[in-house]
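Colleague: sequence first, predicted coordinates after that:
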Amino acid sequence: VDCLPPSSKVEEIPYNQTEAIINITVADIADYGCNNGVGVNKVEVYYAYSTDGENFGEWQLYAVNNSLITHPDGISDWHLTFTASQIGWYRFISIAYDCVGNVEDFVAYDAECYVNLSISISFGKPKYGEWISLTTPINITASNPSNIYYRIYNNKSWHPSPGSGAGNNGNFYIYTGNFTLGQHACRHGVCFIEFYGDGTTLMNCSIMLDTSPPLTFVSTPFFVPHPINIECSAYDEGSGISHVEFYYQYSYDNKSWSNWSFGNVDYIAPYQWNFSMDIGFYRICSIGVDNVENEEDIVAKDLLRVFTPDFNEDGIVNVQDLVILAVNFGISDAKYDIDGNGKADVSDASIILNYWT
């Protein structure tokens, strides 16, 4: 006659849990009675939940294993996973049944743990300090692999509009993967992001969005008879200046122009370019790039004319150079048509006089 109940227990679980999925092991599954009992044919696992660690709810059946008919005892441990649905305290107990209906007694509990489901937000690149760009990927991860929700406050309005989305009161987006602030039409300035996952508390963070490229300015003399140092002033109202790039277009005669070519890059203010080029006309462009990769469009900022007043290359500018220029009056060669009006004339001679030695 088998009149003794079987036994089992949920082994001790690490108390502090930060993941929703908890590994559980039911061990010491055994039956007793005459001739080692008739064998265990079922084990149940129950759990109870508490929000404060003191007052627990009713026991809830979580899992049943009815493939354990053995005789004599010596059943292998039962390994299973439990998915916590929210932050709080969880207690576990296992109840074994033998083949003639004997049931293990309910005791207080076998194991207990505290689940603090985590959720976090991170920002990819480009990012500089508290600043990101419209294209910076934003990632939200949670220890509970279920629904995640988020919303954004920017420029005095919520995205999505209250009541038009999902989650709590329809005020959130469902997170489906990395997103950007550009996808939500956010504007330059501070953005607040609220987010939560099933079973987690509501979290929030703020980030600065930089949508505007720097402004740069170049001012040079128009007539340049020798190498000069082109200096650029730069301003940025967001993440700050990373560097300034210089580009140029070239024309020998001020009529047909080349494509833009790279000239120089400077990472340290004042941003400069030691400019030394052949005779001709040059359109100069400065492009400011900020620390989250916003950059200006390529447009001409200034125009300069490189020429030599020393036509005979004797190291001085004097009457001999004026004679050479006068001989070429009326021709359109850009070497002598210094001001680019289409022909060499007295206006070019007046320019030469400014460099008399």
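Modeller: Happy to help now that I have it. Numbering: from 1, shown residues only.

Colleague: okay, CA-based contacts and neighbour counts for the rest of this
Modeller: Noted.

Colleague: tell me what the helix or strand in which Ala48 is found is packed against?
Modeller: Following DSSP states H and E, one finds Ala48 within strand 40-50. Here strand 40-50 touches strand 60-65, strand 88-98, going by 3 or more C-alpha pairs under 8 Å, 6 or more residues apart in numbering; DSSP states H and E.

Colleague: alright, now check it against this:
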Amino acid sequence: MSFVGDTKDTNEATKIYDPLDPTVLRLLDPEFVEYYNSVLGTKIATHHIPLSEVRANPEKWSGSWCKDYTGSPGVKNFTIPSDDGYQVKCRSYNPDPARHGEGPFPVHINFHGGGFVFGDLTADAEFCMMLKDRLGIIVIDVDYRLCPEHRFGKNIGDSWAALKWVHEHASETNGLPDSISIGGISAGGQIACVLQHMARDARVPLKFAILSVPTTDFHTYFPTPDHHAPFHPLPSVARFAKAPSLPASRLAFFKSHVFPDEHRDFIEKEVPLMWRAPLHAPNFKELCDAFVITAECDPLVDEGEAYGRKMVEAGGMVIFKRYLGVPHPFMHMTKALAKARQYENDVCAALKMAHGL
């Protein structure tokens, strides 16, 4: 449910648009505080920008970590048909055969974050490149449809179509159909949670899920008009209402675009609650193993960990790690934060174990 406070446009490099709140500042890693005050805080967060402007100039408002590796060795663009015929854009990152052999290879499917409103195939490109180079696996990044242009549910349908296609067409990608993992950050983490359940029910085998700062109870946020004290049964939402990168005002922005009033009745009647809030899925048994990653200074920390606990209570295997002193999208800040670099090491170790590498 991120991201982009780290945009590339500013005319006032010394101005801090949203100063760090004292109640959160005392918890934050000094590395992040320095980065925020010198980079992140000097940019206008995208939820303060008209969505039409962001759509018209995506590069202008993207994070500094967003990259397009089209044309690089091993990077291929292709499309996958969704269930309604829509062609879902995907990008595969394929290992260098000189380093990793000819394959076939395990496959990891990635779903970007962005609150279901922002994000594309550039958002996690550095992460995808890192995984294929370090682990020698195929990484397939999925550009699912965004809200509000597309009603919530199309994003889940596109992602499920991608997972089914990768499993059924593994030979076309030089992938191993019995060694597939999934994962995502924030909204992408929610998609991965939902697909755990859908894959189990459809008997599509999954090795592992990387659930990074996932939204698992997004549908039940009720922000107040001032956006400072959202009601939620899990206390971290209110406790970190003024957290950097994902304050309550940003959560309210996302909810207004993902679950707008004009679509609410349709969504509540036609879209399963589990898709909207996987924390409330009816059955947590026999899900694939998972790595649940949370950030201490994130309003979503409680719901991510609550989802993992439900997996454990149902007999599942979960690795938990809470990264202290960092906010929601910390993992993108690898050039500034040691904990972001540790995140990459931890994810690599988990996927290496899961795929038997």
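Modeller: Thanks, I have the structure now. Quantities reported herein were computed from a predicted structural model and do not represent experimental measurements.

Colleague: so after superposing, what's the score?
Modeller: The TM-score (TM-score structural alignment, normalised by the length of the first structure) is 0.20; 105 aligned residues with a C-alpha RMSD of 5.8 Å.

Colleague: tell me what the helix or strand where Asn23 of the first structure lies is packed against?
Modeller: Using DSSP H and E, Asn23 of the first structure sits within strand 21-30. Using 3+ C-alpha pairs under 8 Å, 6+ apart, the elements in contact with strand 21-30 of the first structure are strand 7-10, strand 78-83.

Colleague: buried residues of it, list them for me.
Modeller: Residues Ile21, Ile22, Ile24, Thr25, Val26, Ala27, Asp28, Ile29, Ala30 are the ones in strand 21-30 of the first structure that count as buried (16 or more other C-alpha atoms under 10 Å).

Colleague: relative to strand 88-98, how tilted is that strand?
Modeller: Interaxial angle, strand 21-30 of the first structure versus strand 88-98 (axes from the mean of the first three to the mean of the last three C-alpha atoms, to 10 degrees): 30 degrees.

Colleague: so can I have JSON lines of the buried residues of strand 21-30 of the first structure showing distance to Phe223 of the first structure?
Modeller: Putting the buried residues of strand 21-30 of the first structure into JSON lines (distance: C-alpha to C-alpha, whole Å) gives the following:
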{"residue": "Ile21", "distance to Phe223 of the first structure": "75"}
{"residue": "Ile22", "distance to Phe223 of the first structure": "77"}
{"residue": "Ile24", "distance to Phe223 of the first structure": "83"}
{"residue": "Thr25", "distance to Phe223 of the first structure": "86"}
{"residue": "Val26", "distance to Phe223 of the first structure": "90"}
{"residue": "Ala27", "distance to Phe223 of the first structure": "92"}
{"residue": "Asp28", "distance to Phe223 of the first structure": "96"}
{"residue": "Ile29", "distance to Phe223 of the first structure": "97"}
{"residue": "Ala30", "distance to Phe223 of the first structure": "100"}
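
Colleague: nearest to Gly263 of the first structure among these?
Modeller: Comparing those against Gly263 of the first structure with C-alpha to C-alpha picks out Ile21 as the nearest, at 58.0 Å.

Colleague: hang on, the earlier thing: please identify the most buried of the helices and strands packed on strand 40-50 of the first structure.
Modeller: Neighbour counts (mean count of other C-alpha atoms under 10 Å) averaged over each of those peak at strand 88-98, with a mean of 24.

Colleague: show me what the very next helix or strand once past that one is packed against.
Modeller: Later in the chain than strand 88-98 of the first structure, the nearest helix or strand by DSSP H and E is strand 111-115. The criterion is 3+ C-alpha pairs under 8 Å, 6+ apart, and the helices and strands that strand 111-115 of the first structure contacts are strand 16-17, strand 88-98.

Colleague: sec struct for Ala209 of the second structure, please.
Modeller: Put simply, Ala209 of the second structure is strand when judged by DSSP: H, G, I helix; E, B strand; the rest coil.

Colleague: what's the burial count for it?
Modeller: Ala209 of the second structure has 29 neighbouring residues, counting by other C-alpha atoms under 10 Å.

Colleague: wait, isn't it in contact with Ile182?
Modeller: Yes: using C-alpha atoms under 8 Å, Ala209 of the second structure is in contact with Ile182, at 4.9 Å.

Colleague: intersection of neighbour lists for these two?
Modeller: Residues touching both Ala209 of the second structure and Ile182 (C-alpha atoms under 8 Å, 6 or more residues apart in numbering) are Ala192.

Colleague: okay, and Ser347 of the first structure sits in which element?
Modeller: In this structure, Ser347 of the first structure sits in helix 346-353 according to DSSP H and E.

Colleague: go on, Leu325 of the first structure?
Modeller: helix 319-327.

Colleague: and the longest helix belonging to the second structure, what does it pack onto?
Modeller: If you go by DSSP state H, the second structure has its longest helix at helix 338-355. Packing partners of helix 338-355 of the second structure (3+ C-alpha pairs under 8 Å, 6+ apart): helix 125-135, strand 208-212.

Colleague: just want the angle from it to helix 125-135.
Modeller: Using the same axes, to 10 degrees: helix 338-355 of the second structure against helix 125-135 is 50 degrees.

Colleague: what's the nearest residue to Val81 of the first structure if we skip its chain neighbours?
Modeller: Actually, residue 81 of the first structure is Thr rather than Val. Excluding the flanking residues, the one nearest Thr81 of the first structure by C-alpha to C-alpha, 6 or more residues apart in numbering is Asn23, at 4.6 Å.

Colleague: strands of the second structure, start to end?
Modeller: Applying DSSP state E to the second structure gives strands spanning 75-81, 87-93, 105-111, 138-143, 175-185, 208-212, 290-297, 318-327.
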